[in-house]
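Peer 1: Okay, structure incoming, though there's no sequence with it:
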């Protein structure tokens, strides 16, 4: 068998893999954290065994893996530990496989070896995080999000169905995943940064889920504790900034040309509400911020599914009104839907633009109308939940935002 320079390099990678994983296991054994059956020499020889076996014959590699598995199984059952664990045994078999992989795909084998070494070395932080930091509800939410992304999404058809061919099930399910993912990010921010950083941060994070709901929650807090007026207004205002950011992300994923048509209005609206929110936040720093209870769930599946259902209805209604009345029908449908949720109108308009049923400019107008009617709902919510003073402060920021957005559209 002719051994060239490439084979020597692959053998060196296999040697490095065994040394890397073996060194971590040896250190774990030395620290008393794990009474392992193998150390650095055993892991290095195991990796080289896989590499040499692969170089000679693939079936020899299979025999080597089987033999090593039998050896580690025998060693495992002969141990007297109360809780011996299987980490080292599985790692040893995995090292043989990585050694064989190094002879064909050295870069992948090296990457997997580094990942395995990191997982082995991070035993305490990982166990502490899973057992002491992550709650049962959060773990359930993570599994739901993982199932929705990795199991359900590949099964959802990617084609237009329904009346007027207005609904793409895959796009709707992507929206469900996106809403849950954004909610999880917001929940993570609250867990990491803490609730005592203030209502402005909570409002900014919660705004990604529902700005109207956030304003209602801030209004309820002001009604119970009038001394929190400044921080509550800041949180309510910054939730509208989250709406702008979320719209930009959604349009980027669905139809970038529609986002390009709206770039100036969204920039004007985002900067204006951010500036207003910053001023209100700075003025509220002298107020005491109460400790907020930690949310038990990362996101609401019901909210995500409801939004998808609303989007589906709006898609059909928009397509029907567009077919019957042209551009005027799309604007009316977007305005009505915007009273409840601006994202549904934006997604439906951008989806129609992506299928070339309307132009990006027409979709942009419909989205601006939806944002305007959604602001009306926010103002009404502020008045009902927080009273006159809260309503006036929140309405001032929203009026400034909407005016500048339309000015940006008319000018550019």
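Peer 2: Nice, I can see it. Nothing here was measured: the structure is a model prediction, and the numbers come from that model.

Peer 1: going forward, measure contacts between C-alpha atoms and count neighbours the same way
Peer 2: Noted.

Peer 1: what distance separates the helix or strand hosting residue 369 from the centre of its chain?
Peer 2: Using DSSP states H and E, the element containing residue 369 is helix 360-411. Computed by Cα atoms, centre = their mean, to the nearest Å, the chain-centroid distance of helix 360-411 equals 27 Å.

Peer 1: Please enumerate the helices of the stretch 1-150 of the chain.
Peer 2: 5-30, 40-56, 58-78, 87-102, 106-121, 123-128, 136-147 (DSSP state H, counting those that start in this stretch).

Peer 1: Let me know which of the ones you listed is tucked in deepest.
Peer 2: Mean neighbours per residue, mean count of other Cα atoms under 10 Å, is largest over the helices of the stretch 1-150 of the chain for helix 87-102, with a mean of 24.

Peer 1: what's next to it, contact-wise?
Peer 2: 10-11, 13-15, 17-18, 21, 25, 36-38, 43, 46-54, 61, 64-65, 68-69, 72-73, 76, 108-110, 112-113 (Cα atoms under 8 Å, 6 or more residues apart in numbering).

Peer 1: what about residue 296, how many residues close to it?
Peer 2: The number of residues packed near residue 296 is 11, by other Cα atoms under 10 Å.

Peer 1: And here is the other one:
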């Protein structure tokens, strides 16, 4: 990593810490001098000290370090004896900011360890703050959300063992399979769980949530209804479809709402590229024609209903694009990991005991609660445990069941005209996917 990039990283460390500190002092504006700029400069000074360290400029290293300590000491003296403030949190965070800047440039420790330390500092600092909005329009809950994601991706992931555990390692599995007359030998190569791979998937899924939420916040209220619905589908197509179905009972713009629901689901199809690409590029290349058929048919139905309903007017509500300020939590990440692991174990046991039909049936049942975990499971199995074509067929079936489940939600929660038009669109998408499979080379 080049020196300018290291210095930029050091400044970034300080800026984010300064954002949190600036928000924590909002109740006392007169004392709010320790914000983004202050901490950015402190971390930059630490970065320069790190540059002096690696270039063996001991005199400049000592000068920069002593200067930082004098400035922090002066700040503490002014706060304690002049302003009569009690507490050392800001001063200690300044010291850590300087150290983080120094470590980012000097590379005394691995970068992943420095990132983990930075996230832990942010996590500790954010525990006490109850301020609603910090700065730059970012709320405290949103900052905690991003810190939670940083914990997932930067603190936990790098330190997990990259070791696979297999079906035969689960107590009682051997006896269960033998009772059905199955030979366990062919199961030895089937990996059930790899902690680092599993957590990488969790980081990927939650990263998509964070990106979708940030995009929705960037768009804001009063923007294009179609664009808002697309972003809502990127966050959660099921929640967006449910919200639009509920809205269909309150307004008469069924065509516009149906087109928005279709577009939200098209957004979720684009997510599949993001989910599969890191896991199995070969299978992604194989199913791209099917995905293209699904996306094109979805866009076709969106345009069909949009043109028919262009004279309809519907107010864009925020509820369909947001799941609340807390986009996710560590608990939700652990919940997803548990669901994914359970699906992997059940589907692979069904494959071993009942063959392809059992695998397909278990995957279709699991798709009632969502397809993200199933898509990831198929990505891992395609080309090794099952063929690419079998994985593609499973994908088509679970996608069909998931779409029909969303129709069920809309039928019970929304207007009948909305739900029936949505069903027609779903059937068109399913038929298109089957055509894509039929054209499989």
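Peer 2: Sure, I can see it. Quantities reported herein were computed from a predicted structural model and do not represent experimental measurements.

Peer 1: After superposition, what is the TM-score?
Peer 2: Here the superposed chains carry a TM-score of 0.70, computed using TM-score structural alignment, normalised by the length of the first structure; 343 aligned residues with a Cα RMSD of 4.1 Å.

Peer 1: about what we covered before: so where in the second structure does the helix holding residue 369 of the first structure end up aligned?
Peer 2: For helix 360-411 of the first structure, the aligned range in the second structure is residues 388-439, judged by TM-score structural alignment.

Peer 1: what about the matching stretch, how long is it end to end?
Peer 2: One end of stretch 388-439 of the second structure sits 14 Å from the other (Cα to Cα, to the nearest Å).

Peer 1: what about residue 374 of the first structure, neighbour count?
Peer 2: The tally of other residues near residue 374 of the first structure (other Cα under 10 Å) stands at 23.

Peer 1: I'd guessed it sits against residue 343; true?
Peer 2: No. Counting by Cα atoms under 8 Å, residue 374 of the first structure stays clear of residue 343, with 9.7 Å between them.

Peer 1: How are the helices of the stretch 201-350 of the first structure distributed by residue range?
Peer 2: All helices of the stretch 201-350 of the first structure, identified by DSSP H, counting those that start in this stretch, fall at 211-224, 229-254, 256-261, 263-283, 301-325, 327-338, 342-354.

Peer 1: and stretch 266-275 of the first structure, which stretch of the second structure?
Peer 2: Using TM-score structural alignment, stretch 266-275 of the first structure corresponds to residues 291-300 of the second structure.

Peer 1: So what touches the matching stretch?
Peer 2: Residues outside stretch 291-300 of the second structure that contact it (Cα under 8 Å, 6+ apart): 262-263, 266, 269-270, 425, 428-430, 432-433, 436.

Peer 1: so which of those comes closest to residue 82 of the second structure?
Peer 2: Minimum distance to residue 82 of the second structure across the contacts of stretch 291-300 of the second structure is 58.3 Å, recorded for residue 270 (Cα to Cα).

Peer 1: Could you report the separation of residue 7 of the first structure from residue 397 of the first structure?
Peer 2: From residue 7 of the first structure to residue 397 of the first structure the distance is 67 Å (Cα to Cα).

Peer 1: do the same with residue 240 of the first structure
Peer 2: Noted for residue 240 of the first structure: a distance of 9 Å to residue 397 of the first structure, by Cα to Cα.

Peer 1: If you count surrounding residues, which of these two has more?
Peer 2: Taking neighbours as other Cα under 10 Å, residue 240 of the first structure and residue 397 compare with residue 240 leading, 30 against 23.

Peer 1: Could you list which residues are in contact with the counterpart of the more buried one in the second structure?
Peer 2: Aligned by TM-score structural alignment, residue 240 of the first structure pairs with residue 265 of the second structure. If you count contacts by Cα under 8 Å, 6+ apart, residue 265 of the second structure has them with 230, 233, 237-238, 241.

Peer 1: mind putting the residues you listed in a markdown table, distance to residue 114 of the second structure and neighbour count included?
Peer 2: Listed next are the contacts of residue 265 of the second structure as a markdown table, based on distance: Cα to Cα, whole Å; neighbours: other Cα atoms under 10 Å:
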| residue | distance to residue 114 of the second structure | neighbour count |
| --- | --- | --- |
| 230 | 37 | 26 |
| 233 | 35 | 29 |
| 237 | 36 | 27 |
| 238 | 38 | 25 |
| 241 | 42 | 29 |
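
Peer 1: May I see these arranged in JSON lines, with distance to residue 339 of the second structure as well?
Peer 2: Formatted as JSON lines, the contacts of residue 265 of the second structure follow (distance: Cα to Cα, whole Å):
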{"residue": "230", "distance to residue 339 of the second structure": "26"}
{"residue": "233", "distance to residue 339 of the second structure": "21"}
{"residue": "237", "distance to residue 339 of the second structure": "19"}
{"residue": "238", "distance to residue 339 of the second structure": "17"}
{"residue": "241", "distance to residue 339 of the second structure": "22"}
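
Peer 1: Which one of these is nearest to residue 363 of the second structure?
Peer 2: Checking the contacts of residue 265 of the second structure against residue 363 of the second structure by Cα to Cα gives residue 238 as the nearest, at 18.2 Å.

Peer 1: still on that earlier bit, which one of the helices of the stretch 1-150 of the first structure lies closest to residue 163 of the first structure?
Peer 2: Nearest of those to residue 163 of the first structure, taken as Cα to Cα: helix 136-147 at 29.1 Å.

Peer 1: Output the residue interval of the second structure matched by that closest one.
Peer 2: With TM-score structural alignment as the criterion, helix 136-147 of the first structure aligns to 140-151.

Peer 1: which residues sit against that stretch?
Peer 2: Contact with stretch 140-151 of the second structure is made by 20, 23, 116, 119-120, 122-123, 126, 129-134, 203, 206-207, 210, 325-330, as judged by Cα under 8 Å, 6+ apart.

Peer 1: So what does residue 196 of the first structure match up with in the second structure?
Peer 2: Using TM-score structural alignment as the criterion, residue 196 of the first structure maps onto residue 222 of the second structure.

Peer 1: how near is its match to residue 216 of the second structure?
Peer 2: Remark: distance between residue 222 of the second structure and residue 216 of the second structure (Cα to Cα) = 12 Å.
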